[in-house]
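**Student:** prediction below, plus the sequence it came from.
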Amino acid sequence: MLTDIVSPDKILLHQSVSDWQQAITVAAKPLLDSKYIYPEYITAMIDAVKNYGPYIVIAKGVALAHARSEDGVKSMGLSIMTTKDPINFGNPENDPVKIIFCLAAPDPTTHLDVMRSLVNVINENWKIEQLSKIDNIEQFISILNKFEQNA
């Protein structure tokens, strides 16, 4: 499921970012460039973390950046970014973040299959470690697909 909706142009590897706000902005850029989201969706994702805390850090080393569909989603999309250096979001249990998944869901239910697939990929820390070290997009997709199929 993840590899069905994530094309190579939606994957950014080893990006240098200075803080969590820039991390969200950079991770969302492929969705913005492909017109899956409006610019205000990025602002809404950042504002949600400012208002509600780092709830988007959903597992050790993993953030799932998202906001409400009415905040600027045009169509279903997912982008993935790994960081050159891990970033702290303020979640003492799961920081620092090495991989950011940026989800754009056009309604409250369309993304549920994507979420199930994502849980299968991030359910073990060694998978995140392996994905975060890959520096080739085709290899990243191949390993992501393998993790998804073996779940």
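**Tutor:** Sure thing, it's come through.
**Student:** only C-alpha atoms from now on, for both contacts and neighbour counts.
**Tutor:** Will do.
**Student:** give the buried residues for the longest strand that the chain contains.
**Tutor:** Criterion DSSP state E: the longest strand present in the chain is strand 77-87. By 16 or more other C-alpha atoms under 10 Å, the buried positions in strand 77-87 come out as Gly77, Leu78, Ser79, Ile80, Met81, Thr82, Thr83, Pro86, Ile87.
**Student:** ok, so of the residues you listed, who is nearest Pro106?
**Tutor:** Of all these, Gly77 has the smallest distance to Pro106: 8.8 Å, by C-alpha to C-alpha.
**Student:** second one coming, line it up with the first:
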Amino acid sequence: MLLKEFVELGHYKFAEEAASWEDAVRMSCETLEADGTVEADYKEEIIECIRKYGPYIIIMPNVAMPHSQEGAKGVHKTAIGFMKLNKPVSFEPGDVEKDARLFFTLASCNPEQHLVNMTRLSELLMNEGAVEALLSANSPEDLIKIQSDYLDS
């Protein structure tokens, strides 16, 4: 029920493009900031980590999972935010494998709940049809439809 949850919690955003990967990370945190799940400085912490360790958040072509280290400051709830860009943003110029359009931004302060979220997210990402459909989703209604078409058994 992950996609449905994004809609119910307002943790989704659809945008045309991001000016840079840093911008994309900031945008991907907006819906989590809006309801107090994370504080405004969380996104800068993620950006610092990527600058330091490289684009570790790209988990497969087109898919980024922005997150900071465990026990990051400024995280008040355990949740995932979803963002889709129409145009890919590059995390490593010249390497299209490091482009992203789908962002699943992780916030964790409860390890058990986080594990449940990660399990649900990996089930979603292993479903090729669902990932493909997400790349052309443009509305919360689309998310609900993808949930029922691909994920509700």
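**Tutor:** Noted; the coordinates are in hand. Note that the coordinates shown come from a computational prediction; the quantities given were computed from them, not determined experimentally.
**Student:** report the TM-score for the pair.
**Tutor:** After superposition, the two chains reach a TM-score (TM-score structural alignment, normalised by the length of structure 1) of 0.87; 150 aligned residues with a C-alpha RMSD of 2.1 Å.
**Student:** so where in structure 2 does the longest strand of structure 1 end up aligned?
**Tutor:** Under TM-score structural alignment, strand 77-87 of structure 1 corresponds to residues 79-89 of structure 2.
**Student:** what's the end-to-end length of stretch 119-136 of structure 2?
**Tutor:** Length of stretch 119-136 of structure 2, first residue to last, C-alpha to C-alpha, to the nearest Å: 23 Å.
**Student:** can you tell me what sits against it?
**Tutor:** Under the criterion C-alpha atoms under 8 Å, 6 or more residues apart in numbering, residues Leu2, Lys84, Asn86, Arg101, Leu102, Leu143, Ile146, Gln147, Tyr150, Leu151 lie in contact with stretch 119-136 of structure 2.
**Student:** which of those residues fall within helices?
**Tutor:** Leu2, Leu143, Ile146 (DSSP state H).
**Student:** and the longest strand of structure 1, how far from structure 2 on average?
**Tutor:** Here the mean offset of strand 77-87 of structure 1 against structure 2 after fitting is 1.0 Å, by mean C-alpha distance after the TM-score superposition for structure 1.
**Student:** check the offset of that strand from the chain's centre.
**Tutor:** Per C-alpha atoms, centre = their mean, to the nearest Å, the displacement of strand 77-87 of structure 1 from the mean C-alpha position of its chain is 6 Å.
**Student:** what's the answer for stretch 97-112 of structure 2, then?
**Tutor:** 4 Å.
**Student:** before we move on, what about stretch 85-92 of structure 1?
**Tutor:** 14 Å.
**Student:** end to end, how far does it reach?
**Tutor:** 17 Å.
**Student:** and the contacts of the strand or helix carrying Leu13 of structure 1?
**Tutor:** Counting by DSSP states H and E, the element that carries Leu13 of structure 1 is strand 11-15. With contacts defined as C-alpha under 8 Å, 6+ apart, strand 11-15 of structure 1 is touched by 27, 30, 79-85, 132, 134-137.
**Student:** now Phe6 of structure 2: which helix or strand?
**Tutor:** Short version: Phe6 of structure 2 belongs to helix 2-9, going by DSSP H and E.
**Student:** related to what we said a few turns ago, would you turn the ones in helices among the contacts of stretch 119-136 of structure 2 into TSV with distance to Glu128 of structure 2 and neighbour count?
**Tutor:** Converted to TSV, those look like this (distance: C-alpha to C-alpha, whole Å; neighbours: other C-alpha atoms under 10 Å):
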residue	distance to Glu128 of structure 2	neighbour count
Leu2	16	18
Leu143	15	22
Ile146	12	21
